[in-house]
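S.K.: Here is my input, please return the structure:
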Amino acid sequence: MRFVLASQSPARLGVLRSAGFDPSVVVSGVDEDAVAASLTDPAPAELVRALATAKAEKVFETLVGSHSDHVGSADMVIVGCDSMLSINGEMVGKPITPEAARERWASMAGKSGELLTGHAIIRVENGEKTKETSGTEGTIVRFGTPSQEEIDAYIASGEPLQVAGGFTLDGLGGWFIEGIDGDFSSVIGISLPLTRRLLAEVGVSVVDLWTRPAS
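M.R.: Prediction:
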């Protein structure tokens, strides 16, 4: 069975590879702003779950619509993910610009926020969608208080611009995180515990998707 990751995130891919998977990566290209705008006052968990579902659905349409024997008719599971940070009463995604990243860190330094990750899974058998499910995982992140010089250097690295919340746990941003309460892998981008539970809901065991023996 093929495991398809509907995300271009190298961090998510790295988590899955470390956990014994060898995913195929297919980027959805979903307009996240349009999906968010289509929802009426969504709760944070609803928003990330809807975005994850939209990504998985788009990749399903792309693969099945390609009419390729080795893609469209294959048995596979497609996993879509989306992450956002809930802090100071606001849901925030990627800062994108240095100015936005600087403002983000000024508002969250010394505080705590909840990193919410939504996952959606579609099971495909013989080219047909047979099952689908979704869920969310929330993890509390406690931010440190970096100096101005540290923040300037971090922003200059470019790392915080393209990641949810403007920080990483497994990269340069890890120096500025005091701790977390919850699932480490979820903060990186894909929750292994949640993914395992959702795969079980569509009748797939993670051990059947391992591509290498445990070391």
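S.K.: going forward, measure contacts and count neighbours with C-alpha atoms only.
M.R.: Noted.
S.K.: Buried residues, stretch 24-39. List them.
M.R.: Buried residues in stretch 24-39, counted by 16 or more other C-alpha atoms under 10 Å: Val25, Val26, Val27, Ser28, Val30, Glu32, Ala36.
S.K.: One more, please, to line up against the first structure:
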Amino acid sequence: MTDNWKGWQIVLASASPRRKELLEQIGIEPKICPSKKEESAETQNPGELVMELARAKAEDIASACPEGTMVIGADTVVALDGRVMGKPADEQEAFRMLASLSGKTHQVYTGVALVLCLGEQKFHGSCFYEETQVEVYPMKPEEIRSYIATGEPMDKAGAYGIQGSFAAWIKGIRGDYTNVVGLPLGRLYHEMNHLVFPGEEEQEADIK
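M.R.: Below is the predicted model of the structure:
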């Protein structure tokens, strides 16, 4: 593993251990610099919301990074029937979230912002989001309480972690599994390549 990806120092503007593990999965060992910027956005459209928050985090950290750094900012929310869910404030909110997801299909949105630090306060970047559909088996109230008692839901959007014990309640997904965990790895890797080497993938496609 390396913290120097194709000549760029990778910085993750997130304290999420899951996002760090996902990057390590594709051979990137990021420097962890969580953004302390207060999360606020003008929109409640889930896709626009996660991009706006991801961009704010990435730009916050990039402003203090040296030339040759690529900053990755990310934000994940769950949406059901137009209602956006972030992390639960307490166990009561976690219960309400999980009860509303029980037996239904919801959407998980992760926004990602990439910022290249070019020196002299010059930056170049891109922003995108991915959506994944997740269907949940019906849950009984006592099953929800038992899951909450594990502590797993409390730091996760929608009050669950698909990579943890909540996997027992996942009926199916449509889209990128890693997007639900916290970073859409396939899309992220190709966006990173495109940002650093614009046009390279198109040239490879032409050769083939």
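S.K.: picking up where we left off before, which of the buried residues of stretch 24-39 of the first structure fall within strands?
M.R.: Val25 (DSSP state E).
S.K.: just the buried residues of stretch 24-39 of the first structure now: which is nearest Gly127 of the first structure?
M.R.: Closest approach between these and Gly127 of the first structure, by C-alpha to C-alpha: Val26, at 16.4 Å.
S.K.: mind checking what Tyr189 of the second structure lines up with in the first structure?
M.R.: Using TM-score structural alignment, the partner of Tyr189 of the second structure in the first structure is Arg196.
S.K.: now for the longest helix seen in the first structure, which elements pack on it?
M.R.: The longest helix of the first structure (DSSP state H) is helix 44-65. Counting contacts by 3 or more C-alpha pairs under 8 Å, 6 or more residues apart in numbering; DSSP states H and E, helix 44-65 of the first structure packs against helix 32-37, strand 76-87, strand 112-125, strand 128-143.
S.K.: okay, the ones you listed in a markdown table with distance to Gly166 of the first structure next?
M.R.: Formatted as a markdown table, these follow (distance: least, C-alpha to C-alpha, whole Å):
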| stretch | distance to Gly166 of the first structure |
| --- | --- |
| helix 32-37 | 17 |
| strand 76-87 | 9 |
| strand 112-125 | 11 |
| strand 128-143 | 12 |
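S.K.: Grab the nearest non-local neighbour of Tyr129 of the second structure.
M.R.: Nearest residue to Tyr129 of the second structure in three dimensions, chain neighbours excluded: Gly111, at 4.1 Å (C-alpha to C-alpha, 6 or more residues apart in numbering).
S.K.: Touching, the one you found and Val78? I think so.
M.R.: No: counting by C-alpha atoms under 8 Å, Gly111 of the second structure stays clear of Val78, with 11.7 Å between them.
S.K.: Counting neighbours, what do you get for the aligned partner of Ile78 of the first structure in the second structure?
M.R.: By TM-score structural alignment, Ile78 of the first structure lines up with Val71 in the second structure. Using other C-alpha atoms under 10 Å, Val71 of the second structure has 29 neighbouring residues.
S.K.: again with His119 of the first structure
M.R.: So His119 of the first structure, with other C-alpha under 10 Å, has 28 neighbours.
S.K.: Over to the one 3 residues further on?
M.R.: Residue crowding around Ile122 of the first structure was assessed by other C-alpha under 10 Å; the count is 25.
S.K.: Leaving out the residues flanking it, which one is nearest to the aligned residue in the second structure for it?
M.R.: Under the alignment by TM-score structural alignment, Ile122 of the first structure pairs with Val115 in the second structure. With C-alpha to C-alpha, 6+ apart as the criterion, Val115 of the second structure has its nearest non-adjacent residue at 4.2 Å, and that residue is Gly125.
S.K.: now the spatially most distant residue from the centre of the second structure: how far from His194 of the second structure?
M.R.: Within the second structure, Ile207 marks the point farthest from the mean C-alpha position, 33.3 Å out by C-alpha atoms, centre = their mean. Here Ile207 of the second structure is placed at a distance of 17 Å from His194 of the second structure (C-alpha to C-alpha, to the nearest Å).
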